[in-house]
Structure formats: C-alpha cells, structure tokens
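S.K.: This is a predicted model, with the sequence first.
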Amino acid sequence: MSRAAKATLIGSIIFTTATVWGVHFLQQWESDRMYDGVLRDDARRKEKLR
C-alpha cells in the first residue's frame, strides 16, 4: 500500500470514528436535556398540588 493510500485510510477512519462519537454524544446530551424537562414538569405539578 502506498503512503498516500495509508494516509487516506487512516484519515477516513479517524473522521468516521469522530463522526460516530460526535453523533452519539449529541444524542446522549439531547436525551439528558429532554429528561431534565420531565423533571421540571414533575416539580411544577407538585407545586401546583400544594
């Protein structure tokens, strides 16, 4: 394998890994933020019932 081919392969592997990790991170972050909304809604409901 030529040096250019190796560099391209390594670059594409790094790019793909970073993209998959980034998407996973953003999905987890978004899920956590949505759950925070559920907790806030529950707290508001408890305050209204008092």
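M.R.: Structure received. Note that the coordinates shown come from a computational prediction; the quantities given were computed from them, not determined experimentally.
S.K.: can we go C-alpha only for contacts and neighbour counts from here?
M.R.: Noted.
S.K.: where do the helices sit along the protein?
M.R.: With DSSP state H, the ranges of helices along the chain come out as 3-49.
S.K.: Return the distance of residue 4 relative to residue 11.
M.R.: Between residue 4 and residue 11 the distance is 10 Å, computed by C-alpha to C-alpha, to the nearest Å.
S.K.: alright, now check it against this:
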Amino acid sequence: MSKAARITLSAAVLFATGTICGVHYMQLSEREVSLLRFRVSPLDVFLTLNGTHTSQTMYKGVIRDDERRAAKMRQREEEHQESMRKRELYERVQPVNTNGR
C-alpha cells in the first residue's frame, strides 16, 4: 500500500470517527438540555441517559415539534392576513382587470 493511500485511508477513518462522535455528543447534549427545560428530577435525568425513559423523552420531542408547527402555522396565517389586507388596499388604488387583457 502506498504512502498516499495510507494517508487517505487514515484521513477518511479519522473523519468518519470524528463525525460519529460529534453526532453522539450533540444528541446527548440536546437530550440533557431538553430534560432540564422540562424541569425533571435528577433521577429522571440519570434514568433517561441510561436509556430507560427514552419513550418519555421522545414524547416531549413530539410535543416540542407540535408547538413549533403550531407557531409556524400562526405566523403563516398572520402573513396571509397581512397579504390580503395589502392586496385589498392596492386594488382600491389601482383596480385589477379580471378580463385577462
């Protein structure tokens, strides 16, 4: 095996290992933050980090997703209402020809 091939293989292995470790670290830190946000007891944190309460943590993730989705829908509805108000205002100033000409 040539020196360039060994260096390339080593770099690929180090990159893959670093990526995997980084993803696991991010998941662990996100899990800890979400547990602290919901004010659970230290025992629950310990049990969740050891994998016994993962369904409870996953359910809280679903609740957070639902809250984000509802907030996004409210924002879109407000933007739609604002757009309709502007359209009505502009049509009063300059009527729109609906005949297609």
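M.R.: Received, thanks. Owing to the predicted nature of the structure, the values given are computational and were not obtained by experimental measurement.
S.K.: picking up where we left off before, residue 4 and residue 11 of structure 1: which has the busier surroundings?
M.R.: Taking neighbours as other C-alpha atoms under 10 Å, residue 4 of structure 1 and residue 11 compare with residue 11 leading, 12 against 9.
S.K.: That one pairs with which position in structure 2?
M.R.: When structure 2 is aligned by TM-score structural alignment, residue 11 of structure 1 is paired with residue 11.
S.K.: Tell me how far the residue most central in space within structure 2 lies from residue 17 of structure 2.
M.R.: Nearest residue to the geometric centre of structure 2 (C-alpha atoms, centre = their mean): residue 65, 8.1 Å. Taking C-alpha to C-alpha as the measure, residue 65 of structure 2 falls 30 Å from residue 17 of structure 2.
S.K.: Could you count how many residues lie near residue 61 of structure 2?
M.R.: Neighbours of residue 61 of structure 2 under the rule other C-alpha under 10 Å: 14.
S.K.: roughly how far apart are it and residue 11 of structure 2?
M.R.: Computed as C-alpha to C-alpha, the residue 61 of structure 2 to residue 11 of structure 2 distance reads 35 Å.
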